[in-house]
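J.: Only the shape, not the letters, is given here:
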């Protein structure tokens, strides 16, 4: 039964024995080769749907709210990946918050980090700030139906903006990423959320009082559960053969 698998296992065992006698001979792996390994933890064709939803909001002491949401969903039927953006504006009680007098020093390096970076720096009182990243992974034999597009298409190099009593928000698209930036009025502070090739950044700086800030990003991934187990085993064996060719 499964003669080919037993034969492959025997060959691998023999190879391991031979290497044990000769000793492992490590070889250098170039940066280019390492870069090509990125994202190989999921079998090719396994992801049948990928979506991202970003939301950033700032509510000041008067109840004024400024913010934006951005979403994108990719499937095999997607002609061109596009972000759709909607600005958020709400009016509070009409009063003007007290001018922020806080001062935060440093932090320039936060904008040049890689991976996931979340930062909240406060120099005021009675503030709340929330940075959150969620990953929702499900399995299905078919991709979910594409949700109706809502908002304005964000083209590469374009900026969509809006403002009210709470401040201003700007959503920008650049090569390899999307950024949401909020500049609160009356020197209350700033909020920044960015998804790019180097990672995810959520950064909030509070200089005034009684502000509520939310930065949220949700990644939705659907994996195909209708795959051929035999094909996966065969591909794993081929990858092991490749190690032998590299000198391991």
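T.: Received the coordinates, thanks. Given the structure is predicted, the values throughout are model-derived calculations rather than measurements. Numbering: from 1, shown residues only.
J.: going forward, measure contacts between C-alpha atoms and count neighbours the same way
T.: OK.
J.: can you pull the contacts of residue 100?
T.: 124, 186-189, 207-209 (CA atoms under 8 Å, 6 or more residues apart in numbering).
J.: Now do the strands in this protein.
T.: 47-59, 65-75, 83-90, 115-122, 128-140, 152-154, 159-164, 167-174, 177-184, 189-196, 199-206, 212-224 (DSSP state E).
J.: Redo the ones you listed as CSV? Include distance to residue 3.
T.: Supplementary listing: the strands of the chain in CSV, determined by distance: least, CA to CA, whole Å:
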stretch, distance to residue 3
strand 47-59, 31
strand 65-75, 38
strand 83-90, 50
strand 115-122, 45
strand 128-140, 32
strand 152-154, 55
strand 159-164, 60
strand 167-174, 53
strand 177-184, 49
strand 189-196, 47
strand 199-206, 45
strand 212-224, 29
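J.: hold the first one in mind and look at this next one:
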């Protein structure tokens, strides 16, 4: 009775291709792994992807300058776009004047060539506060959060500017990402937040006293519980491909 079973197993083993008999994993080189980074994200489960970036500078007089940039991609998104809202607040602090910054910071040329997430605070003053933060929020649901775009559209190759007593601001998009740059008035320092070419930079330099600086980036992803069909997968893949034109 055992002979037919043994004969069937023997024939089945002989019918398998040679590469299926022995597992021989192939090791990927570091360069190949680098090319795969961030490209495979289960597109069938992505309901929406949102990005929020904000940079603010508050001086000792309570004057605030900054900007908030948002982008959201979902099923109905045709072309990903950044929307920018400028922040301009009058002074509410107790200090009526602010002494010019006299600090000096040297070095740091290599910071412009870093990859990944780079967060830097360099201070040459007193009583300052600097905050760099990156949040990644993943939630589950079948619908994208309801939200209306606010602010001005920032097209590739364009720039939005603003200024007040706290300093001057520029928000620019070169087609390879977005950058928020603040040059504080009265030689108090500067800050830049840049998202481009697969990397995030948050860099603050403080030369004066009594300043509060914040650079915050939030990535918000909504995943559905049940994997969608092939049609929905293709739609989400098209959305993600649209981000590549912005440098991500």
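T.: Received the coordinates, thanks. Nothing here was measured: the structure is a model prediction, and the numbers come from that model.
J.: Now the TM-score, please.
T.: For this chain pair, the superposition-based TM-score is 0.78 by TM-score structural alignment, normalised by the length of structure 1; 213 aligned residues with a CA RMSD of 2.6 Å.
J.: hang on, the earlier thing: farthest pair in the contacts of residue 100 of structure 1?
T.: Comparing all pairs in the contacts of residue 100 of structure 1 by CA to CA, the longest separation belongs to 124 and 186, at 13.0 Å.
J.: so what's residue 218 of structure 2 closest to, chain neighbours aside?
T.: residue 135 (4.6 Å; CA to CA, 6 or more residues apart in numbering).
J.: Also residue 134 of structure 2?
T.: Leaving aside its sequence neighbours, residue 134 of structure 2 sits nearest to residue 217 (CA to CA, 6+ apart; 4.9 Å).
J.: Turn the strands of structure 1 into JSON lines, including mean neighbour count and distance to residue 101 of structure 1.
T.: Formatted as JSON lines, the strands of structure 1 follow (neighbours: other CA atoms under 10 Å; distance: least, CA to CA, whole Å):
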{"stretch": "strand 47-59", "mean neighbour count": "21", "distance to residue 101 of structure 1": "18"}
{"stretch": "strand 65-75", "mean neighbour count": "22", "distance to residue 101 of structure 1": "21"}
{"stretch": "strand 83-90", "mean neighbour count": "20", "distance to residue 101 of structure 1": "25"}
{"stretch": "strand 115-122", "mean neighbour count": "15", "distance to residue 101 of structure 1": "11"}
{"stretch": "strand 128-140", "mean neighbour count": "14", "distance to residue 101 of structure 1": "17"}
{"stretch": "strand 152-154", "mean neighbour count": "17", "distance to residue 101 of structure 1": "35"}
{"stretch": "strand 159-164", "mean neighbour count": "17", "distance to residue 101 of structure 1": "21"}
{"stretch": "strand 167-174", "mean neighbour count": "21", "distance to residue 101 of structure 1": "16"}
{"stretch": "strand 177-184", "mean neighbour count": "22", "distance to residue 101 of structure 1": "13"}
{"stretch": "strand 189-196", "mean neighbour count": "22", "distance to residue 101 of structure 1": "10"}
{"stretch": "strand 199-206", "mean neighbour count": "22", "distance to residue 101 of structure 1": "10"}
{"stretch": "strand 212-224", "mean neighbour count": "19", "distance to residue 101 of structure 1": "17"}
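J.: so which of the ones you listed gets nearest residue 34 of structure 1?
T.: strand 115-122 (16.7 Å).
J.: just how off-centre is the closest one within its chain?
T.: Relative to its parent chain, strand 115-122 of structure 1 has a centroid offset of 14 Å by CA atoms, centre = their mean, to the nearest Å.
J.: Check stretch 97-116 of structure 1 too.
T.: Between the centre of stretch 97-116 of structure 1 and the centre of its chain there are 21 Å (CA atoms, centre = their mean).
J.: That stretch: end-to-end distance?
T.: Taking CA to CA, to the nearest Å, stretch 97-116 of structure 1 runs 33 Å from one end to the other.
J.: repeat for stretch 184-193 of structure 2
T.: First-to-last residue span, stretch 184-193 of structure 2, CA to CA: 14 Å.
J.: if we can go back for a sec, which residues touch the residue nearest to residue 218 of structure 2?
T.: So residue 135 of structure 2 contacts 216-219 (CA under 8 Å, 6+ apart).
J.: so how far is residue 153 of structure 2 from it?
T.: As defined by CA to CA, residue 135 of structure 2 lies at a distance of 24 Å from residue 153 of structure 2.
J.: Likewise for residue 80 of structure 2?
T.: For residue 80 of structure 2 relative to residue 153 of structure 2 (CA to CA), the value is 11 Å.
J.: How about residue 171 of structure 2?
T.: Taking CA to CA, one finds residue 171 of structure 2 at 11 Å from residue 153 of structure 2.
J.: quick check, residue 233 of structure 2 in a helix?
T.: Yes - using DSSP: H, G, I helix; E, B strand; the rest coil, the assignment for residue 233 of structure 2 is a helix.
J.: doesn't residue 75 make contact with it?
T.: No - contact between residue 233 of structure 2 and residue 75 fails when scored by CA atoms under 8 Å: they sit 10.1 Å apart.
J.: Among the contacts of residue 100 of structure 1, find me the one that's closest to residue 245 of structure 1.
T.: The closest of the contacts of residue 100 of structure 1 to residue 245 of structure 1 turns out to be residue 189 (CA to CA; 56.3 Å).
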